[in-house]
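K.L.:
With the sequence up front, the predicted model follows.
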Amino acid sequence: MSEPLPDHLGAYPLPTLPALSVPDPRSLLDPDPQPPRNGLRCGNPQCGWQVGAPFPGAPTRLTGYCRNCGTRYSLRPQLKVDEQLDNGRYRVLGCVAHGGLGWVYLAEDTRLKNRLIALKGVLNPHDPRARAAMLEERDRMIAVTHDSVVRILDYVTHPGEQPVDYIVMEFVGGRSLREVIAESGPGGRPFGPRGPALTLDHVALYGGQVLSALQALHDRGLVYSDMKPDNVIHHGSRVVLIDLGGVQRAGDTARPPVITHGYASPEVAEGGGPPTVAHDVFTVGRTLAELVDAVAEPPAAGLGPTSLRRLLERATADQPRDRFTSAAEMAGQLDGVLRELAAAGTGHRHPAPSRVFTPTPVLLDDGLGAVPGLAHWQHRERAQYRDPGPVSPVLRHGRPEPFRVAVGLPVPVPHRADPAAAALRTLTPRDARGAVRQLESLLGPAEESGYGSVEVLLHLCRAHLRTGDSLPAGDAARAVERERAAARLARAAEALDARVPGGAAHDWRIAWHTGLCHLAAHDTAAAEREFRRVHAALPGEYAPKLALGYCAEQRDALADSERLYRAVWACDPQPDSAAFGLARIHLARGNRDEAARVLGLVPAMSLHSDAARIAALRIRAARLSPGPEGLPDADSLLTVLRDLPQAAPALDAGAGAGAGDGQEHARLTAELREWALDWLRCVRRDPARAADRERLPELASELFCGRGTGGPGPQEPPTEQALRTALAQSFRDLAPQSTDRALHARLLDLSHAVAPRVWFRNGGPGRAAGRRR
């Protein structure tokens, strides 16, 4: 049995990283700091030998001269404890560690109440390249202000035999992600003895902050290059990137990249290419994957872990064009994944508008949330209301047909770089055909040949599908509109391939619209393959999951469909279609109560909250299968009596035909009375329904007993005679709604058929004869 959806309807704050208490920074001081184990390259650019490397059986020489070219080197820390810089402003407390290029010291700023700061110098002051790199780091990073990037505060030079420059930075205390990984595992508590274990939520939170910091660098044309767990500090409740020595201009081929094998992208580690944004995205993916591997506790139920895995797979794809195009794009998808994970862990919804899709006003439902029209009774026979069998039909679950889903799914947001993006936002067509005409007006000769605005062609694809959906199901013109939609899509793919060879195969928009065209052709298997491609590219989006949930439902894979719909429920600000999908799944399993409950959780501010309320009422009262087991119990009918007054205002002010005059209310009342008559006949005859018979007095109401029927009044338990009389009155009330004479007559005929039998007694003395009316 599936877990119930949470009762909480609103948006709850997302979880945050645990706040780490910062240990005394002096405890980090290294009494015997050692340089890199394998030494460094000689400071002579023309040499390339290693200096300071140990020899077997001999101690490491920390100072000396290169054995190849004679260039001097020194790998010892240049600053001593209590040494002062900048005329006494900075007092050295000791050496903390070394990064890829320089020693890091802990010091005090004596002018600011001994505030702790960090000093960073080069490992080998005799290496001009290292000194130049540190100057570049200072010049590049002094203007970068971001909460997750260590701040550069000052720059000083320490005189001596060999003057050495130092960058003054804020001191960031805490634990590196490398330490978090090391202290995780079974029973591990990386956030302190009383803190929680590492979870996937924490991994997503780490990733979001790291990506935000990288985007700040990318916006300035810089790349970080050397992302790895060692270079990220968990400080308080945030993370901070340290060791900025590898930061360089994106695509810079003049400077050798600072990378760490195992985290670097293939094109940089193996191909020797310069670091790029795609390289940074890869390094973040590898860092997060290592954190995921350190999570010991099993993840909460739901689709979140799978979505996170898909996100990391895309981030670490071998080919750069298969990765996320920016840190911001990856961060947006990671935010969606975090919301899925949080919903499973906290039991709260965490919705947020998508930056990639916009919702449509279409509800993916086929009648479950609507009061039936008069045609619902058009083919009923009189005998149905007299035979001992069921009076009412089984409730239809309301699964929409694929063409309807194709036009009801969320719509992709136009790409900002498209030349027609601004014009597309101004279109206001009255209908689908009007949309086609307006969009065609934006096409020029280039667009007609397939090499202009891709977005106009994709909009035309959807407009043709909407035109087809507006036609009757058997109309041949539907197929014509599908073919036109496919032709527009083919031109859009050609336009992408003309700009970048193979571009269409890597653009999720093409896969999305291909899936829509397959749905319109009722080929849900082919559509599902396309939507899986979209989900792989956009693992944090709810729209592909909604599409995949429907495709799984179509092939009766109810468990898969439920997981997908639940993921949509957790993140979609308008979860109506997902709620109806979940209700259909519960109905298919015969779970009346859960189907009604999930519809009752649809937020009141949602577009289709009234439809959800009506659907819940119908489910509570309905016959779900032909046998007695398909009828509700007394509790369900009592819930109908309780909830009907809340639904009545929406019915009286409905948006359909007959709005505002109570016609919808009259039709719903007739349907509820039909089901109640079925239920009452079963309760009277079925020994297993004794508990329901005892609760009949609780169902005393005008709905089930009628008013002015001559039988029990609204305050008395319902009887079959009273229900028949009330249902007969309902049919008489419905007849005037019909403008079709045959249907009008049919409703009156049903009224006579369902009305209770009345016997008149006649005859002379000593005998009696019966005549039935």
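P.N.:
Happy to help now that I have it.

K.L.:
Please make it C-alpha for all contacts and neighbour counts, starting now.
P.N.:
Noted.

K.L.:
burial measure for residue 529, as a count.
P.N.:
Other residues lying near residue 529 total 16 when counted by other Cα atoms under 10 Å.

K.L.:
can you check residue 71 too?
P.N.:
Residue 71 has 16 neighbouring residues, counting by other Cα under 10 Å.

K.L.:
repeat for residue 561
P.N.:
For residue 561, using other Cα under 10 Å, the count is 26.

K.L.:
and what of residue 665?
P.N.:
For residue 665, the neighbour count with other Cα under 10 Å is 22.

K.L.:
next one: residue 705
P.N.:
28.

K.L.:
And it, how far from residue 148?
P.N.:
Counting by Cα to Cα, to the nearest Å, the gap from residue 705 to residue 148 is 68 Å.

K.L.:
how far does stretch 732-746 stretch from start to finish?
P.N.:
End to end - Cα to Cα - stretch 732-746 spans 10 Å.

K.L.:
And the contacts of that stretch?
P.N.:
374-375, 378, 663, 666-667, 747-748, 751 (Cα atoms under 8 Å, 6 or more residues apart in numbering).

K.L.:
If we use 7 Å, what do you get?
P.N.:
With Cα atoms under 7 Å, 6 or more residues apart in numbering as the test, stretch 732-746 has contacts from 378, 666-667, 747-748, 751.

K.L.:
Give the ChimeraX command for selecting the buried subset of those residues.
P.N.:
In ChimeraX syntax, the buried subset of the contacts of stretch 732-746 is picked out as below (16 or more other Cα atoms under 10 Å):
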select :666,667,747,748,751
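
K.L.:
Against that first model, consider the following:
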Amino acid sequence: MTECTDTDCTGVIDDGYCDQCGMAPVVSEGIVPAPRAAHAPENLPTAPAPAPRSPAPSRGGGRAAAPEPDSGASSDEDGRSGADSAFDGTASSSGRSPSLRAPRLSTSSGPRAHSGRGSSGAAPSRTGVPSSRGLLGLGLVQVPPVPYRDPASAVLSDPVVAEKNRVCGHCGDSVGRSFDGRPGRTEGYCRSCRTEFSFTPKLAPGDLVAGQYEVLGCLAHGGLGWIYLARDHNVNDRWVVLKGLLNVGDAEAHKTAAAERGVLAEVEHPNVVKIYNFVQHPDPRTGVPAGHIVMEYVGGKSLRDLLVDHRERDPGADGLPVDRVIAFGLEALRALGHLHSKGLLYCDFKPDNVIQSEEQIKLIDLGAVRRIDDMVAPVYTTAGYRVPERELRHHGPSVSSDLYSVARCLAVLSFRFDFARTYEHDLPDADQVPVLRRHPSYDRLLRRALQPEPQLRFQDAAEMAEQLTGVLREVLSDLHGRPHPAPSGLFGSEHPLFTSGNLIRVIDETDRLLGPPDPGRAAAALPFPLVDPGDTAAAQLFGLAAVPDEELVATLEGDAGPTPETRLMLARALIGVGRREEAAHQLQEFGARAPGDWRPFWYWAVMALGAHECPDARDRFEELFDHLPGEAAPKLGLAAACELTGGLADAERLYRTVWLTDRSYLSAGFGLARIRLAHGDPAGAVRVLDMVPELSSVYIAAQMAAVSVLVTDRDPGTLSEAVFLDAVARLRRLGLRGEAANRLNARVLRTALDWVLAGYGPKNRHTRLLGGPLTEVGLRTNLERSYRERARITTDSARRRELVDRANAVRPRTLL
């Protein structure tokens, strides 16, 4: 055995996977979850899907199918189809020239670009970069362990299939139902298709299967088979589970069992139930050998049982705690990602098929699993968790339909709603659901995964996990009141807001950041999307990322054979130097060559913001937020656009979300402080600035800004002696010298003088401020000295005369 290659994990590689984190020894594109013990009885077979149609070009990439002739495919107002208009966009009311008519990330006529480029399996989740996030709840979520359940106590005393769950395995019609006061039959023939059915267990306690497995009784039942508990007498009497066919006379059930047997032989993962053996045992009624799969016993509770237990303990609870639900979701996505990487679809994901045992969850019941390219086998799904019937009928199951089911499961576990009827393929409005109202990023993630059009959803499990992990960090930060930062896998860091090494300039910059927002400055501060490392020019472009825009334009414009990433970086630099027409051309060229990439839409939004087209920028950043709900960058862009269009409440909420999650995004902190000031809450603004850690490189800048907030543009009636003493104490702790110290000292003294002149004063006449009495004479003397000191050291003659005039104007009145 070898150590796990994840530096944060202490596990070892055993049977190809880490015994702690469950990952393979190389970077895995998959994702991993939990097992159960029975296939849900309400599963209904769907008609086999037809042969695949030729995919139509799509901005979203993946398996976008061409619209049916009679499907009423939408078009633009001038009659163009979504594919035709994908990169023309719609003219805005701002009167931009045609070359700047940018496309929309999401339109009524075309699919939305997704962050990954694969269409199935566990394809890269960003611009060709494999996902870096994972592990159960990141190790940050406290999931109460479920005690291991004694197998003997799990045996059913009366193994009966409820009548509501009795359906024909061939046609799906109801069978075995009560009629005219008589109980329904447990064995017989379907009246619709004459297929034989039987809902009685085929094994009884004490039966010895294959001369090895002693049956103790039934554990559960589902749509495809009974689950029995047994002891393996050949392997230390360990507990095992036998799963047999529900109906040995059903040809389709036989086919499904055979397919399951082949699939299970291929799947070997620590978060999927283990398969030990395949055996046969004669049917007691017909003597025909019936197949049984021998699996590990997983003693625990399904997610559905956990939800029921939680609501019984707390009748007022809408659902499980949202952080716990997300932790389960991440595990589930890892498991599904593993299946997808093997070319398999799970098809029937739901809370019943995920079991938590101790501190681990497992996927169980692989009876509905089928190959991605299988367009013939029947599809087994569950109402409330499956995609619309029309999608299954025309396109069959897909990776996006598996992820759709995960999102439905997350919603069912998080809050109460009529998911099987009223909202079978939708969610209630967020305003009606407290958890969605409190966590908008979670709401948007669910809604993207549940889009009616498959092209608009997440296209692989790693992509969805990437965004769900970002959402989890936001949720944890909000619930616990402390940051949960992590580097983004899609964006670089925020651009510096301050000029290092010059404190005078930093003071001026903090003044601007706390003043009215500037669209150009807001756009320039936003992070850049990362370069696709798969591009042939990626290595060179990585080295150019920090080059000033003017030099970058000169360097890249000379490239005779630009790669897609070269075009994108050139567009970024052209936006930076204000050459918008040329930037638009580069973005259109990139979009034509990489229609499944969301990054051009990011630059269209940034360009709109920088050009003061704030309503348009707001719409574009809204779409990016919908598409990348776990990323901070779209929230920053949207917050700036909201603030500039007067939506201060929305801007404050977005800034707060980003700031509480990751304190490295200073624009969020200053934006939140700025809005608090606009609301007349300087104390609240100071509290925000005080959140910058002492070890941060911008701590001094934040504290200087806090001093300015305390004493600048304040109504004297809102000030007090404590405010001035607080400001001075902050300056002392900073230990500033020279012009920076004199400038901030003068601000404190000037405001204190106005406060005293307005009729206020200290309660204690002996109070001193910056070495002088907190009186009119003391403040005038101190302020005069400050101005003259600044005049003495300045090298600007005009500035010197101005400071001397101020000193003369403020000096105490005397008779001399």
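P.N.:
That came in fine, so what should we check first? For clarity, every value in this text was computed on a predicted model and none was experimentally measured.

K.L.:
Out of the contacts of stretch 732-746 of structure 1, flag the one nearest to residue 411 of structure 1.
P.N.:
Taking Cα to Cα as the measure, residue 411 of structure 1 sits nearest to residue 667 out of these, at 34.6 Å.

K.L.:
Spit out the contact partners of that closest one.
P.N.:
Here residue 667 of structure 1 is in contact with 371-372, 734 (Cα under 7 Å, 6+ apart).

K.L.:
counterpart of it in structure 2?
P.N.:
Alignment note (TM-score structural alignment): residue 667 of structure 1 maps to residue 743 of structure 2.

K.L.:
ok, now residue 585 of structure 1?
P.N.:
By TM-score structural alignment, residue 585 of structure 1 lines up with residue 675.

K.L.:
same thing with residue 318 of structure 1?
P.N.:
By TM-score structural alignment, residue 318 of structure 1 lines up with residue 452.

K.L.:
Distance check, that match against residue 621 of structure 2.
P.N.:
Taking Cα to Cα as the measure, residue 452 of structure 2 falls 22 Å from residue 621 of structure 2.

K.L.:
Please say which of the two ends up with more neighbours.
P.N.:
More neighbours surround residue 621 than the other of residue 452 of structure 2 and residue 621, with 29 against 16 (other Cα under 10 Å).

K.L.:
A strand includes the more buried one, no?
P.N.:
No - according to DSSP: H, G, I helix; E, B strand; the rest coil, residue 621 of structure 2 belongs to no strand; its state is helix.

K.L.:
ok, now which ones touch it?
P.N.:
By Cα under 7 Å, 6+ apart, residue 621 of structure 2 lies in contact with 605, 634, 637-638.

K.L.:
Which member of the residues you listed is positioned nearest residue 249 of structure 2?
P.N.:
Nearest to residue 249 of structure 2 out of the contacts of residue 621 of structure 2 is residue 634 (Cα to Cα; 56.4 Å).

K.L.:
residues near that closest one, how many?
P.N.:
25.

K.L.:
returning to what we had before: now the contacts of residue 621 of structure 2: which count as buried?
P.N.:
Applying 16+ other Cα under 10 Å to those flags 605, 634, 637-638 as buried.

K.L.:
Which members of these occur in helices, if any?
P.N.:
605, 634, 637-638 (DSSP state H).

K.L.:
of all those, which comes closest to residue 342 of structure 2?
P.N.:
Out of those, the member with the shortest distance to residue 342 of structure 2 (by Cα to Cα) is residue 634, at 33.4 Å.

K.L.:
So the closest one is in contact with residue 625, correct?
P.N.:
Yes - with contact defined as Cα atoms under 7 Å, residue 634 of structure 2 reaches residue 625; the gap is 5.3 Å.

K.L.:
quick revisit: among the contacts of stretch 732-746 of structure 1, which two are most distant?
P.N.:
378 and 666 (16.2 Å).

K.L.:
The alignment partner in structure 1 of residue 232 of structure 2: neighbouring residues, count only.
P.N.:
When structure 1 is aligned by TM-score structural alignment, residue 232 of structure 2 is paired with residue 109. Using other Cα under 10 Å, residue 109 of structure 1 has 18 other residues around it.
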